[in-house]
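Asks: Give me the fold of what follows.
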Amino acid sequence: MYLLENISKNIYSLDKNSIQQAKDRLDTLIKPKGSLGKIEDICMQLAGIYGTAKFDTSKKAIIAFAGDHGVYEEGVAPDPQDITQLQFPNFTKGLCGVGALSKFVGADVIAVDVGVNCDHKLDGVRDYKIRKGTSNMAKGAAMTREEAIKCLEIGIEMAEECIEKGYKVIGIGEMGICNTTPSSAIISVIDGCDPAIVTGIGAGLKKERLKHKADTIRNAIELNKPNPDDGIDILSKVGGFEIGSMAGVILGCSANKTPVVLDGFISYAAALLAYKINPKSREYMIASHLSAEAGTQKALEMLDLSPVLNMDMRLGEGSGAALAFNIIEASNYAYQNMATFDEVEWV
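Replies: Predicted coordinates for the structure are as follows:
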């Protein structure tokens, strides 16, 4: 708990002077003011995060976490639960979506098991297993408050380890069959909306099963009564180990003045938990893409974030975050290398 409290106390708003310096340069580049749109927004945000008008975004990593969920036994997902343990090692081998895209953009992938339902160590995966999956939130709390704090602190530790190794931009990813269920629950609790509004098909649930999924979430919320103003309580009652760990990365990056690139729907839930723990953490988030999953708009509205890309993606894993890395690097390159009006000889 000390690590979580210490990190949360050390998250500050972005450096306004650096933001203004970046804006001043952007406004003098040979283009109409504001004409590069989100490219300019990204550069100003990065300047504010790093506290300098010149910055390096070349060393990038995705930190991905995997965990299984007790609520799987309620029939809220169409796929076998062991896909989590079968797929997760592919993250670091470059064989799945986030693996291939990360390799393409020159980013490293760090895979961390925080709750996969297996006894053996997964190949190429860091073992921080809390236990073999959460409890069934339809029958009680998904985890204890102590476990919720533990997964948050694992995320903080992983973020700080990467930052110490020189990573300048960090994305988050995940793996966990049926984890759209706790994510929808988290978003429903924080927004105060009916779960049906923010519950989608996930990895391919048949539409006729959507009502059952939303009903399961509604019943879990009614049973556990998570406090919508307490991020740790929400996580412990209806969350997941991998979701909490992603929230921890966000908090760790924020306290260490490092941008954190969100992926899709599951990461939005994690971002909302981080926001509840410390609202200033939102200033360090970059939303990579507009997930096709239901509930996306609700989550992004609450976070007041505008995604960089709209690709109709709903894979998860960190694939959208990896894809956005190139946009971030392109933004920085243009910002650093375009000429200003004063530097160009006009004929």
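
Asks: Please count neighbours and contacts with C-alpha atoms only from this point.
Replies: Will do.

Asks: Helices of the chain, start to end?
Replies: Counting by DSSP state H, one finds helices in the chain at the ranges 2-9, 16-28, 38-50, 83-87, 90-93, 97-105, 145-164, 180-191, 210-224, 231-238, 241-255, 265-277, 296-303, 319-337.

Asks: Let's compare: structure for the following, please.
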Amino acid sequence: MIEINIPKPSSKLISAINHKIDFKTKPIGALGQLESVARQICLIQQTLAPELKKPSIVVFAGDHGLAKEGVSAFPQEVTHQMVLNFLSGEAAINIFSEQHGIDLKIVDAGVNFDFENHPHLINAKIGMGTENSLTQTAISENQLTQAIQKGCEIVNNIHAKGSNVIGFGEMGIGNSSAASLIMSHICKLPIKDCVGRGTGVDDAGWYKKIEILEKVQQKHSSISSISELLLAVGGFEIAMMTGAMLQAAANQMIVLVDGFISTSAYLCAHSINSNIEHYTLFCHQSDESGHKKMLEFLQVKSIVQMNLRLGEGTGCALAYPLIQSSVDFINKMASFDDAGVSNKD
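Replies: Okay, the predicted model is just below:
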């Protein structure tokens, strides 16, 4: 796997940042998590006057061979149908992105469908879906290298156009199974603690899903690296997102992570280079049962918790106005001296 250098932000400005936040016309800490978000963005940008420029969300789509085993309540065809819905501008992520002025791009990382050219579609197809991880490795070494490189390339192109904040979403029937397998390996949890309902799985389907994923783990019991993990059970969209997240941090962009599947890609990225954590904001805590455990493992707090479990980057789009508010308050809110308000003795 390629190496991506991510610089750790200097902490030299931390005292000045804290002073600016604490001397706004409010009690210390009164803006809660907005203050910690503002502090983090100031450190990322190494400034007391941060800016959010050309916000972007990228939705990576891919199909999974494991879906043939019935781990999802929906057929594989839904992946390409939802991509077409994104391109028509009528999905939830389209609505929320447009509402908040976020540029949206859809990436065909490996959907089992041939799309026509579209201005909002990035063709980065690695294959027509992964192989079935129950019977063989999902991804070849060459495909993994391509996926990581494509993810880096996509982010570099967005960054070159002036964006300094980027969110990551996904679409892929069967990808909650891949995410559960990744979570189980990295977080050292039994698969039953990592498997949720995904896209509407009932009780019988949930038990079947656990049984199948346990068999997948037995098939790939000798995994010893993140590369081997992605090869064995990953998805093209998860692998591509892993590379994209690493590159965004390397470019010193603000990295916005969506829900369960996006966080599984982040787990891989963080295992490769932990400095990514300095650039990352976790937008929401998904209602998918394993996501709370992922965030606890990472010792991070989400910006919002609204019982979402849609994916698509919707959590990023919905959290973005709060991120904008954190930047606006540190830039525009009066200090005690500016407003002539007496501070606490």
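
Asks: rewinding a little: can you tell me which of the helices of the first structure is nearest to residue 171 of the first structure?
Replies: Evaluated with Cα to Cα, those place helix 319-337 nearest to residue 171 of the first structure, the distance being 5.6 Å.

Asks: how about the helices of the first structure, which one is nearest residue 346 of the first structure?
Replies: Minimum separation from residue 346 of the first structure across the helices of the first structure (Cα to Cα) falls at helix 16-28, 14.9 Å.

Asks: before we move on, back to that, would you mind giving the helices of the first structure as CSV with distance to residue 59 of the first structure added?
Replies: Output for those, formatted as CSV (distance: least, Cα to Cα, whole Å):
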stretch, distance to residue 59 of the first structure
helix 2-9, 23
helix 16-28, 21
helix 38-50, 14
helix 83-87, 25
helix 90-93, 16
helix 97-105, 10
helix 145-164, 10
helix 180-191, 29
helix 210-224, 39
helix 231-238, 31
helix 241-255, 14
helix 265-277, 21
helix 296-303, 26
helix 319-337, 10
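
Asks: which of the ones you listed is buried the deepest?
Replies: helix 241-255 (a mean of 32; mean count of other Cα atoms under 10 Å).

Asks: Give me the range in the second structure that that one lines up against.
Replies: Under TM-score structural alignment, helix 241-255 of the first structure corresponds to residues 236-250 of the second structure.

Asks: Next, the mean deviation of the matching stretch compared to the first structure.
Replies: After superposition onto the first structure, stretch 236-250 of the second structure sits on average 0.9 Å from its aligned residues (mean Cα distance after the TM-score superposition for the first structure).

Asks: what sits up against stretch 151-159 of the first structure?
Replies: The contact list for stretch 151-159 of the first structure (Cα atoms under 8 Å, 6 or more residues apart in numbering) reads 1, 3-4, 63, 114, 128, 130, 170, 241-242, 244-253.

Asks: And for stretch 34-43 of the second structure?
Replies: 9-11, 13-14, 17-18, 21, 29, 48-50, 254, 278-279, 281, 322-323, 325-327, 330.

Asks: got the contact list for the aligned partner of residue 147 of the first structure in the second structure?
Replies: In the second structure, residue 147 of the first structure lines up with residue 143, judged by TM-score structural alignment. The neighbourhood of residue 143 of the second structure, defined by Cα under 8 Å, 6+ apart, consists of residue 126.

Asks: separation between residue 143 of the second structure and residue 58 of the second structure?
Replies: 20 Å (Cα to Cα, to the nearest Å).

Asks: Quick check: nearest residue in space to residue 262 of the first structure, chain neighbours excluded?
Replies: In space, and not counting its chain neighbours, residue 262 of the first structure is closest to residue 287: 5.0 Å by Cα to Cα, 6 or more residues apart in numbering.

Asks: Look up how far residue 99 of the second structure lies from residue 279 of the second structure.
Replies: Taken as Cα to Cα, the span from residue 279 of the second structure to residue 99 of the second structure is 25 Å.

Asks: Could you do residue 61 of the second structure as well?
Replies: The span separating residue 61 of the second structure from residue 99 of the second structure equals 22 Å under the rule Cα to Cα.

Asks: Give me the aligned partner of residue 339 of the second structure over in the first structure.
Replies: In the first structure, the residue paired with residue 339 of the second structure is residue 344, using TM-score structural alignment.

Asks: No further questions, thank you.
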